[in-house]
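Participant: Pasted the sequence and its predicted model underneath.
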Amino acid sequence: MNLLRKLLFPFAILYGLITSIRNFLFDKYILKSYSFDLPVIAVGNLSVGGTGKTPQIEYLIRLLSDKYKIATLSRGYKRKSKGFILAEANANAATIGDEPFQFFQKFPSIQVAVDADRKNGIEQLLSQTEKPEIILLDDAFQHRKVKAGFYILLTSYGDLYSDDFILPTGNLRESRSGAARANIIVVTKCPFNLSLEEQDDIKKRLNLSKNQELYFTFIAYDDFIYGENRKIKVDEIQYFAKVLVAGIAKPEPFFSYLQNPNDVCLSFPDHHNFTDKDILEIKNLAQNNIIITTEKDFVRLRGSVPNEQLFYLPIQSSFVSGSEYFDKTIIDYVGTSTRNS
């Protein structure tokens, strides 16, 4: 913890008090939460960014979309629009945000919507002629105005919420006690060979309640990088000179997976809107070499960088073990909730 964050400790206490009072008012039904007659799954975290919400949402889409009509609802962080928008043919990263646009492009069979007011967003989705059967709320763990039927809380390996503190001294949006609302807790970005001993140690540190399930996932990188019109095996480009570009919260694993000594790595803030100056720098550094970026950044860079040079590396969330139990818990909730509705 750096000195500035230590000096801001009184503000962290004040912020923690405010969020605790807010949660207390919702818990005691003094502030109203709204429920809906369909399965609503909220995926979120206690900390600020970087826990892998997008791969987790995509995992749920793959799990459920063959059998159910799915809609995702996000706030559309850093979009240049307001209010409710249901993604259509003219959607782009500027109008709905980079992550929702990624969902829209990858999963054409689902509905993708954005609205900072999740209650209004759900009501708008349910007013459509084609109504969803399941709604996945992206980054909505603190959005207490909507009471989801099921909560999945993510926390990063090596940066567990149990070891963190409230903003601005730490990175938590609310007290660690907020984890009690979760049905499932997923420790993300683990080593793929995480030992049972370390899993047990993390479980003790998180101090789960008896009705909560715990899972461990790792980031699985694709064997190919993908451009507009072609793909190349990762093994084939390992020794090429290239420029690696990442506008994500924690880019180090992305860089280390692809990097060799001849590469240039450019790191930008999470959800960065690339300026003309940024684009010029990327082009000048790349010259005729290929440029590889994250899937999220690709949707914002496409059209600004020559198509023949620009590629992205897809990722997926994979379970260290127990994926069948995770899947069964989700499918059982959806099936029960659907029958009840």
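Facilitator: Sure thing, it's come through.

Participant: From now on I want contacts and neighbour counts done on CA atoms only, so please keep to that.
Facilitator: Noted.

Participant: Next, count neighbours for the closest residue in space to Glu228 that isn't next to it in sequence.
Facilitator: Ranked by CA to CA, 6 or more residues apart in numbering and with sequence neighbours excluded, the top spatial neighbour of Glu228 is Asn307, at 6.1 Å. Other residues within reach of Asn307 by the criterion other CA atoms under 10 Å amount to 16.

Participant: ok, so what distance separates Asn307 from Thr293?
Facilitator: Relative to Thr293, Asn307 is positioned 13 Å away (CA to CA, to the nearest Å).

Participant: again with Gly50
Facilitator: When distances are taken as CA to CA, Gly50 and Thr293 turn out to be 16 Å apart.

Participant: Neighbour count for the two, which is higher?
Facilitator: A count of neighbours by other CA under 10 Å puts Thr293 above the other of Gly50 and Thr293, at 25 against 19.

Participant: second one coming, line it up with the first:
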Amino acid sequence: MKILRKIAIVLVPFYWILTWLYHRCFDWGLLKSKSFDYPIICVGNLVVGGTGKTPMIEYLIHLLQPHFTVATLSRGYKRTSKGFVLADETSNSEIIGDEPLQFYKKHKNLIVAVDESRVRGINKLLKLNKKPEVILLDDAFQHRKVKVGFNMLLTAFDDLYVDDILLPTGNLREPIVGAKRAQIIVVTKCPPQLSEAQKLQIGSRLKLHEDQSIHFSSINYSENLINQQSELSLNSLKGSPFTLVTGIANPKPLVDFLNGKGLEFEHLSYKDHHHFTEEDIKLLATKKMLVTTEKDFVRLQPKLGTLTFLYYLPITVTLDNASEFNKSIEAYIKGYYSIEAFDD
């Protein structure tokens, strides 16, 4: 596959032209974007997966829910359903996708919807009896048919978009110039002790405009594993080998964290959003202890039933200057509502 991607570099200029023209047509008004007099925040990236959109969406949910009725809207990647679907107690990952299901199960009173058409999805949400007051668009940076009021662009510390090239050889979905559409750029998955000099260097490399701000976030892994029955300390696994199962774009930070804890494990790595087959489940059912991500857990747990040896490791994100980040979100939403300042 790597060899094929290298060979495909001859196609990169054509992809550049097509994607550049597509976005310029929206900028020039040749293609129309639907505007909504409503607070809509988009969390996205320039690359294919692996930048930490899910924990950032969850950060925003925690920030906004004390003040507003919040909805998330995504396409529901790899779901088997079509059109607009509103999550409810009968939903599973095949109907709405794994990340939307994770949001629904984790956040009480959150409205979770999926639709491949973001315009239709927003219109449907605004017609609900209990309609949301703020909508979070998950992975919609390239979906220009909605004129988003606030764009947040994520890029991973060890894989900055300025170091990449376009598909099919690289992972960029569109030319780097697209970053100009973002109000905030968040460099994710940073080392916890990132120096100010490193931050300035990264900011310089990304060539931000005057109206853009940059923030840096790091991943925090819990010290406890969780399933539907119990919690288990990570330290209790020392000397007890287990199997790590991942179906995410970039499992390296998790693998590095577990190795850093001195734990012994085998790693079964699948593609992002992997659909676990019957053969996969039979193999996993033979393992003594399974540890996975929260996103993978919502796909695996229904297929493995109530087996108590399946756990997930929760994660959160920490922002370097959370109060300023929160104020940026608050300032945008204040254009629509009169609100008190967010808690830091």
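Facilitator: All right, it came through fine. In this text the structure is predicted, and so the values were computed from the model without any measurement.

Participant: sec struct for the counterpart of Phe274 of the first structure in the second structure, please.
Facilitator: Residue-level alignment of Phe274 of the first structure against the second structure, with TM-score structural alignment as criterion, gives Phe276. On the three-state scheme (DSSP: H, G, I helix; E, B strand; the rest coil), Phe276 of the second structure is labelled coil.

Participant: Phe276 of the second structure contacts Gln301, correct?
Facilitator: No. In this structure Phe276 of the second structure lies outside contact range of Gln301 using CA atoms under 8 Å: 10.9 Å.

Participant: still on that earlier bit, ok, the match of Phe274 of the first structure - contacts?
Facilitator: Phe276 of the second structure makes contacts with Arg299, Leu300, as judged by CA atoms under 8 Å, 6 or more residues apart in numbering.

Participant: Next: Glu308 of the first structure.
Facilitator: With contact taken as CA under 8 Å, 6+ apart, Glu308 of the first structure is in contact with Gly227, Glu228, Asn229, Ile290.

Participant: Now list the buried members of these.
Facilitator: Among those, those scoring as buried are Gly227, Ile290 (criterion: 16 or more other CA atoms under 10 Å).

Participant: Identify the farthest-apart pair in the contacts of Glu308 of the first structure.
Facilitator: Farthest pair in the contacts of Glu308 of the first structure (CA to CA) is Asn229 and Ile290. Separation: 13.9 Å.

Participant: coming back round to it: including distance to Glu99 of the first structure and secondary structure, could the contacts of Glu308 of the first structure go into a markdown table?
Facilitator: As requested, those are exported to a markdown table (distance: CA to CA, whole Å; DSSP: H, G, I helix; E, B strand; the rest coil):
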| residue | distance to Glu99 of the first structure | secondary structure |
| --- | --- | --- |
| Gly227 | 18 | coil |
| Glu228 | 18 | coil |
| Asn229 | 22 | coil |
| Ile290 | 23 | strand |
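
Participant: out of the contacts of Glu308 of the first structure, who's nearest Ala91 of the first structure?
Facilitator: Proximity of the contacts of Glu308 of the first structure to Ala91 of the first structure was ranked by CA to CA; the top entry is Glu228 with 17.8 Å.

Participant: Helices of the stretch 1-150 of the second structure, start to end?
Facilitator: Counting by DSSP state H, counting those that start in this stretch, the stretch 1-150 of the second structure has helices at residues 2-7, 12-27, 53-64, 93-96, 98-106, 118-125.

Participant: Any idea which of the ones you listed gets closest to Asn250 of the second structure?
Facilitator: Comparing the helices of the stretch 1-150 of the second structure by CA to CA, helix 53-64 comes nearest, at 12.2 Å.

Participant: and the closest one, what does it pack onto?
Facilitator: strand 40-45, strand 134-138, strand 315-319 (3 or more CA pairs under 8 Å, 6 or more residues apart in numbering; DSSP states H and E).

Participant: Mind reading off the mean deviation between the second one and the first structure?
Facilitator: Superposing on the first structure places strand 134-138 of the second structure at an average distance of 0.2 Å from its equivalents, by mean CA distance after the TM-score superposition for the first structure.

Participant: In the first structure, which residues correspond to that strand?
Facilitator: Using TM-score structural alignment, the match for strand 134-138 of the second structure in the first structure runs over residues 134-138.

Participant: So for the matching stretch, what gets flagged as buried?
Facilitator: Counting neighbours by 16+ other CA under 10 Å, one finds that the buried residues in stretch 134-138 of the first structure are Ile134, Ile135, Leu136, Leu137, Asp138.

Participant: go on, stretch 208-215 of the second structure?
Facilitator: Of the residues in stretch 208-215 of the second structure, those with enough neighbours to count as buried (16+ other CA under 10 Å) are Leu208, Ser213, Ile214, His215.

Participant: Filter those residues down to the ones in strands?
Facilitator: Ser213, Ile214, His215 (DSSP state E).

Participant: nearest to Gln201 of the second structure, of these?
Facilitator: The closest of these to Gln201 of the second structure turns out to be Ile214 (CA to CA; 11.9 Å).

Participant: Could you say which helix or strand holds the residue lying closest to that closest one once chain neighbours are set aside?
Facilitator: With CA to CA, 6+ apart as the criterion, Ile214 of the second structure has its nearest non-adjacent residue at 4.8 Å, and that residue is Ile185. Assigning secondary structure by DSSP states H and E places Ile185 of the second structure in strand 184-188.

Participant: can you check Glu266 of the second structure too?
Facilitator: Residue-wise, Glu266 of the second structure maps onto strand 265-269 under DSSP H and E.

Participant: Give me the mean distance between that strand and the first structure.
Facilitator: With the first structure overlaid, strand 265-269 of the second structure shows a mean distance of 1.0 Å (mean CA distance after the TM-score superposition for the first structure).

Participant: sorry, back to before: could I get the helices and strands packed on helix 53-64 of the second structure as TSV with distance to Met1 of the second structure?
Facilitator: TSV is the format used below for those (distance: least, CA to CA, whole Å):
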stretch	distance to Met1 of the second structure
strand 40-45	23
strand 134-138	28
strand 315-319	31
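
Participant: right, and those - which one's nearest Asn235 of the second structure?
Facilitator: The minimum distance between Asn235 of the second structure and those falls on strand 315-319, with 16.6 Å, by CA to CA.

Participant: so what secondary structure elements neighbour the closest one?
Facilitator: The helices and strands touching strand 315-319 of the second structure, judged by 3+ CA pairs under 8 Å, 6+ apart, are helix 53-64, strand 213-221.

Participant: Redo the helices of the stretch 1-150 of the second structure as TSV? Include mean neighbour count.
Facilitator: Below are these laid out as TSV (neighbours: other CA atoms under 10 Å):
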stretch	mean neighbour count
helix 2-7	11
helix 12-27	15
helix 53-64	18
helix 93-96	22
helix 98-106	21
helix 118-125	18
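
Participant: If anything else comes up later, I'll come back, but that's it for now.
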